[in-house]
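[1] Build the 3D model from these lines:
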Amino acid sequence: MPRSQEAEWWANAVYAAIQEIPPGKVTSYGHIALLLGEPQRPRQVGVCLKSLPASESGMEFNSSTVPWQRVINSKGMISHRGPGSAERQAEALREEGVEVTSDSMGEMYVDFSRYGWFPKVLPSEQAEEDDEM
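    Predicted coordinates:
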């Protein structure tokens, strides 16, 4: 099913924002929504990531160009989106040097105080503001 123009704009904005998260850092779905001026839409950020095209798609934004693994839930937990998805995300984060811990229930967490990325504005927008001054 094709996306509406608004949905396409939103998905592209989400993907572009996620591309600004530095390697070795993580942020939350809610923080991405906040940075995009839509703090009430963290679930829509998750929906965009769930529908992120595969790298083979040839699309500009895909699983190779968007560091999807750097977005976790507001509790610092890696969300399960399907069989093996949390493990795959944890492994991708570990490859970037992020420590992922597991609790007694097998839930995986990242320490936001150590690896969190929560700027007030996107770096690309900060650069635009600096250029205007």
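[2] make it CA atoms for all contacts and neighbour counts henceforth
    Noted.
[3] ok, which stretches of this structure are helices?
    For the chain, the helices defined by DSSP state H occupy 5-18, 29-35, 42-50, 85-95, 112-115, 123-132.
[4] just the ones you listed: most buried one?
    Neighbour counts (mean count of other CA atoms under 10 Å) averaged over each of the helices of the chain peak at helix 29-35, with a mean of 22.
[5] contacts for that helix?
    By CA atoms under 8 Å, 6 or more residues apart in numbering, the list of residues contacting helix 29-35 from outside reads 14, 17-18, 39-43, 45-46, 71-74, 118, 120-122.
[6] And for residue 55, the neighbour number?
    For residue 55, the tally of surrounding residues (other CA atoms under 10 Å) stands at 14.
[7] To check against the first, give me the structure of this:
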Amino acid sequence: MTEPIDLTDNQARRTALYVVLGQVPEGKVVSYGQLAELAGLGRAARWVGRMLSQLPDGTRLPWHRVVAAGGRISLPLGTISGDEQRARLRAEGITISNNRIDMKCHGWRPMSPCG
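    Model (predicted):
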């Protein structure tokens, strides 16, 4: 069993977030809230979004695989980040319809035997 994360230690929180984010496989997406929960951060979806918005240019973390609840892409269409996210997701074979991703098809379920 792993040690609980000290939720007052911002560096530990970021590290936990980045470790889990790095595990999201190509062709799969995770919601901000699910990512927070998997990282042991509780209900910190907004904090996750803020941390992802502060990633340095050129990061190798798959930030584009994180979407809002229900599979909605939260980055606006027509923005550099929003267009890049959509392009990266499509390049991984993820279908986007009405600004949403089918979470049943493309959602990451790391505890599931079919992942």
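[8] TM-score of the superposed pair?
    TM-score for the superposed pair, counting by TM-score structural alignment, normalised by the length of structure 2: 0.80. Supporting figures: 104 aligned residues with a CA RMSD of 2.0 Å.
[9] residues touching residue 107 of structure 2, list them.
    Residue 107 of structure 2 touches 28-30, counting by CA under 8 Å, 6+ apart.
[10] so what corresponds to it in structure 1?
    For residue 107 of structure 2, the aligned position in structure 1 is residue 116, judged by TM-score structural alignment.
[11] wait, which of the helices of structure 1 is closest to residue 78 of structure 1?
    helix 85-95 (5.9 Å; CA to CA).
[12] which residues of structure 2 does stretch 33-46 of structure 1 align to?
    Per TM-score structural alignment, the counterpart of stretch 33-46 of structure 1 in structure 2 is residues 36-49.
[13] give me every residue that touches the spatially most central residue of structure 2.
    A centroid search over structure 2 (CA atoms, centre = their mean) returns residue 66, at 2.5 Å, as the residue closest to the centre. Contacts were defined as CA under 8 Å, 6+ apart; by that measure residue 66 of structure 2 touches 29-32, 35.
[14] which of those still touch in structure 1?
    Among the contacts of residue 66 of structure 2, the ones whose aligned partners also touch in structure 1 (both residues aligned by TM-score structural alignment, their matches' CA atoms under 8 Å) are 29-32.
[15] So which of these is the closest to residue 13 of structure 2?
    Distance ranking of those against residue 13 of structure 2, using CA to CA, places residue 32 first at 14.2 Å.
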